[in-house]
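**Q** heads up, no residue letters with this:
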């Protein structure tokens, strides 16, 4: 059985309105669901994006296996009624689950539990039936617990496209937040934290608990992407877009759910890295396969810039001001960080709608198994690897060309060079499987250094504009303007040196 659903977090301010709306819909049903999830000590199932549980649904025990499906909203789900809370793996003979259980690397044991009260409703929309399930409860592992307050929209019949329309309607009405984390994913994270806590010495327990709790909400970086050697541009588009989307949506959810006053600067940075990776991947593949519609691409640019404004403030307060104060800047009041700016953008209807539309586009792509069959040479499909390598070499030459005349570039052109360096770096990340590691690593290291230098140039250029605005009324700001000018001059020489060093580095091809 294939399950297709969209899950959204329900913020505190929306909960009463969501309940009230649900009570007006047909099919009233409330059920308490208590589930136990199992895995091996090495997390064999979790590492393969799968989970098995025993759940008491009213008075009936149900054994359920889930694993990732063909697209971003689909899951393989196998349900079997059980007379009691005992696992029976024999039911998976001849199913997609059989290979995973045949290769288990240890005994299955209880890892975490969930306990929720579910309110279920059915709605009929054009060409589809949608089941709405509102879950309130908790997921628990030894030593840790997390609250659950989420609503799921599952297609039970008809066109899957209707699922996205319903989700967007509820987002617009109630300010819901797309959350890609399943209960199993959250429970597995709690169980890992509990394992670390259990190994801590008594005197270290409080410190370890705090560190593990922080790790549960840590920013999400880019996952390693391994494209098949015979990938076509269509398969590359699907895989790199899904990878970037996962990074974006997970950081966005954490930002939107963060308590007031939480430091989310790194989450904002990682969200923007995800958007940059997405746009770089699309740029890399332009002309070789069908990209998303222009409106979706334009929104990616627009939201990247919007979150960039929030990051500029973070850099000013957390990096530039401390550096200037240490350098001897006279007392100068710091700007007030706009409370909730990034959180408000992450939770906004416009941004959440873009995420769901991006999810709709990802789900519309052919199933990965089908795309994977269109290997190089079949059905006229061109191989991705040589196309990507040729384009990356072109981008490399453009960076060296523009970098060689860096002193002559105006501020706009220097910013464009920084974007080109980032695009090249992310593009290499999408094609690293096609290069020798011994060649690629030194090149990436040098490219990363150049990116860091250009990043500091950009941050200081933004800060200079801020201090110039204040300098006419606050003379102390002139210190900042002068210090930044001197530092930018030094960075100009450093940039030229780094470009020259990149040109002398052994090429990645």
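**A** Cool, got the structure. What you see is a predicted model; the values in this text were computed from it and never measured.
**Q** From now on I want contacts and neighbour counts done on CA atoms only, so please keep to that.
**A** Fine.
**Q** Would you map the helices across the stretch 1-150 of the chain?
**A** Remark: helices assigned in the stretch 1-150 of the chain by DSSP state H, counting those that start in this stretch are 15-23, 44-47, 98-102.
**Q** Distance to residue 53 and mean neighbour count added to those, as JSON lines?
**A** Output for the helices of the stretch 1-150 of the chain, formatted as JSON lines (distance: least, CA to CA, whole Å; neighbours: other CA atoms under 10 Å):
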{"stretch": "helix 15-23", "distance to residue 53": "27", "mean neighbour count": "14"}
{"stretch": "helix 44-47", "distance to residue 53": "11", "mean neighbour count": "16"}
{"stretch": "helix 98-102", "distance to residue 53": "14", "mean neighbour count": "13"}
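**Q** For those, could you give me CSV that also reports distance to residue 477?
**A** Shown next, in CSV, are the helices of the stretch 1-150 of the chain (distance: least, CA to CA, whole Å):
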stretch, distance to residue 477
helix 15-23, 47
helix 44-47, 53
helix 98-102, 63
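**Q** Comparison target below:
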């Protein structure tokens, strides 16, 4: 199992990195450099890529080494994945030798045993880079291979540069990788890298616009403790957040920003679910609020321009002022999105991810806990899931009292309560009978979506008021848009009542499977 942390390093900072005191303090040897040239293989239809597998042959001096990497997970730049490698006699993969290393009957073994796979393999792209290696030993006893890679990924006449640091764990705790990264980042603008060299090569081979990444489905093991479950959920949320980074920074599809914000909300909801047992450090909580504050306005303005005002303009095509208003909102949304993209490129965001990684991998919350509190972390996650859902459901029912007469502020609190129940239900869904849990989650999702649309109207009203105050000439346009929004609000209010009655008849399943 390869465990490594990848960090992007601007080429202009390479000399500063080489002089970093950390290298002199912890290095066991002088750095060693070598040229590494690799050919990545796949079928014409990219069979291996479609199955989340990379296969390469790398020249290391006079040796040729084939390597297969498959599956695994990535969070906060930490890559954990199984890896198999062996020497080969030529510049082509030797599948029988590789299969001799892979557990028989495993998913990877079946994948690599596909009929005529060897005959269909062909070079897809190459990487050429200079690797400089330091072996570090930390006071904790952890040993880390630190590699500086500089070169390029090549496909035909297209190239992308490689300038990155890889911290590979050789012995000790994976949290030590983040400790080294944070020490380096004190003086270098490093960023966590979730994309491997292989993924960059495939992007050169088959350029595609990045797809918005939704939350990955969760199937929780019945054997998980509360603490282990917390780590699993946090990594799931981080994967959704980081999976949408590229789309927010370099794309224009509003869905990337939406899904990144959802991932952040799910992560903060996870912290809320477990706060009785695990407390986030104040600096991490503050950084998460900062990130939410950067993504929130961008998302609000994009919803106003791309959804709310677009719908209004379609309903009233003979009112050109609505389209004029939409264009103005789109311009403001663009500025906020640019600010959000800059935030993701900042050292503050990089430090947030590395700090989260260090805290999660090192279970740093234990440092402030008593023996009794640490013991409580070993309770079965399934037991915690049931009791938590019951408490959240009770709070939601209290928030819904007098739903027919609730104003915007109370509806907003109801929406937040519904969202917390929905996230918890989706997190723990695999623990409960499907026939009971699925209708509950679906009804809850319908309720939250309706409350979300209602909240969008309230946010839109606030943003339109801002436009009217800053641009008096647009005030009549804003008044027209608000009148159209109010028409829809009356219809939604009656629908919310019907959906609530349907949901209130349901309850969380009595007990886990």
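**A** Everything's here; your move. No experiment lies behind these values; they were computed from the predicted model shown.
**Q** so what number do they get for TM-score?
**A** The TM-score (TM-score structural alignment, normalised by the length of the first structure) is 0.78; 464 aligned residues with a CA RMSD of 3.8 Å.
**Q** coming back round to it: so which of the helices of the stretch 1-150 of the first structure comes closest to residue 163 of the first structure?
**A** Among these, the nearest to residue 163 of the first structure by CA to CA is helix 15-23 (16.6 Å).
**Q** Which one of the helices of the stretch 1-150 of the first structure lies nearest to residue 186 of the first structure?
**A** Per CA to CA, nearest to residue 186 of the first structure of the helices of the stretch 1-150 of the first structure: helix 44-47, 10.8 Å.
**Q** Run through who's touching the closest one.
**A** By CA atoms under 8 Å, 6 or more residues apart in numbering, the residues outside helix 44-47 of the first structure that reach it are 39, 51, 52, 100, 104, 105, 185, 188.
**Q** And what about residue 237 of the first structure, helix, strand or coil?
**A** Using DSSP: H, G, I helix; E, B strand; the rest coil, the structure places residue 237 of the first structure in helix.
**Q** Map it onto the second structure.
**A** When the second structure is aligned by TM-score structural alignment, residue 237 of the first structure is paired with residue 230.
**Q** Surely that match touches residue 269?
**A** No: distance between residue 230 of the second structure and residue 269: 11.2 Å, which falls outside the contact criterion (CA atoms under 8 Å).
**Q** How about the contacts made by residue 443 of the second structure?
**A** Residue 443 of the second structure touches 499, 502, 503, counting by CA under 8 Å, 6+ apart.
**Q** Could you do residue 77 of the first structure as well?
**A** Contacts for residue 77 of the first structure (CA under 8 Å, 6+ apart) come out as 1, 2, 3, 64, 65, 66, 67.
**Q** now it, nearest residue through space, not along the chain?
**A** Closest residue to residue 77 of the first structure apart from its sequence neighbours, by CA to CA, 6 or more residues apart in numbering: residue 66 at 4.6 Å.
**Q** That neighbour: what's it in contact with?
**A** Residue 66 of the first structure neighbours (CA under 8 Å, 6+ apart): 50, 51, 52, 75, 76, 77, 78.
**Q** Tell me which two in those are the farthest apart.
**A** Counting by CA to CA, the most remote pair of the contacts of residue 66 of the first structure is 52 and 75, 12.9 Å apart.
**Q** So which of these two has more stuff around it?
**A** Per other CA atoms under 10 Å, whichever of residue 52 of the first structure and residue 75 has more neighbours is residue 52, with 25 against 19.
**Q** now, which of the contacts of residue 66 of the first structure sits nearest residue 10 of the first structure?
**A** Nearest to residue 10 of the first structure, judged by CA to CA, of those is residue 75 at 22.0 Å.
**Q** The helix or strand where residue 168 of the first structure lies vs the second structure, average offset?
**A** Using DSSP states H and E, residue 168 of the first structure sits in helix 161-174. Here the mean offset of helix 161-174 of the first structure against the second structure after fitting is 4.6 Å, by mean CA distance after the TM-score superposition for the first structure.
**Q** Can you give me the buried ones in that helix?
**A** By neighbour count on 16 or more other CA atoms under 10 Å, the buried set for helix 161-174 of the first structure is 161, 162, 163, 164, 165, 166, 167, 168, 170, 171, 174.
**Q** what's the answer for stretch 86-103 of the first structure, then?
**A** So, applying 16+ other CA under 10 Å, buried residues of stretch 86-103 of the first structure: 87, 92, 97, 101.
**Q** Can you report how many residues lie near the closest residue to the third one other than its chain neighbours?
**A** With CA to CA, 6+ apart as the measure, residue 65 is the residue that lies nearest to residue 97 of the first structure, at 7.6 Å, once sequence neighbours are left out. Applying other CA under 10 Å, we find 19 residues neighbouring residue 65 of the first structure.
**Q** Now do the longest helix seen in the first structure: distance to the chain's middle.
**A** Across the first structure, the longest stretch assigned as helix under DSSP state H is helix 437-471. A distance of 23 Å separates the centroid of the chain from that of helix 437-471 of the first structure, by CA atoms, centre = their mean, to the nearest Å.
**Q** elements contacting the longest strand belonging to the first structure?
**A** Using DSSP state E, we find that the single longest strand of the first structure is strand 109-125. With contacts defined as 3 or more CA pairs under 8 Å, 6 or more residues apart in numbering; DSSP states H and E, strand 109-125 of the first structure has these neighbours: strand 29-39, strand 128-141, helix 183-198.
**Q** would JSON lines of these with mean neighbour count be doable?
**A** Listed next are these as JSON lines, based on neighbours: other CA atoms under 10 Å:
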{"stretch": "strand 29-39", "mean neighbour count": "19"}
{"stretch": "strand 128-141", "mean neighbour count": "21"}
{"stretch": "helix 183-198", "mean neighbour count": "20"}
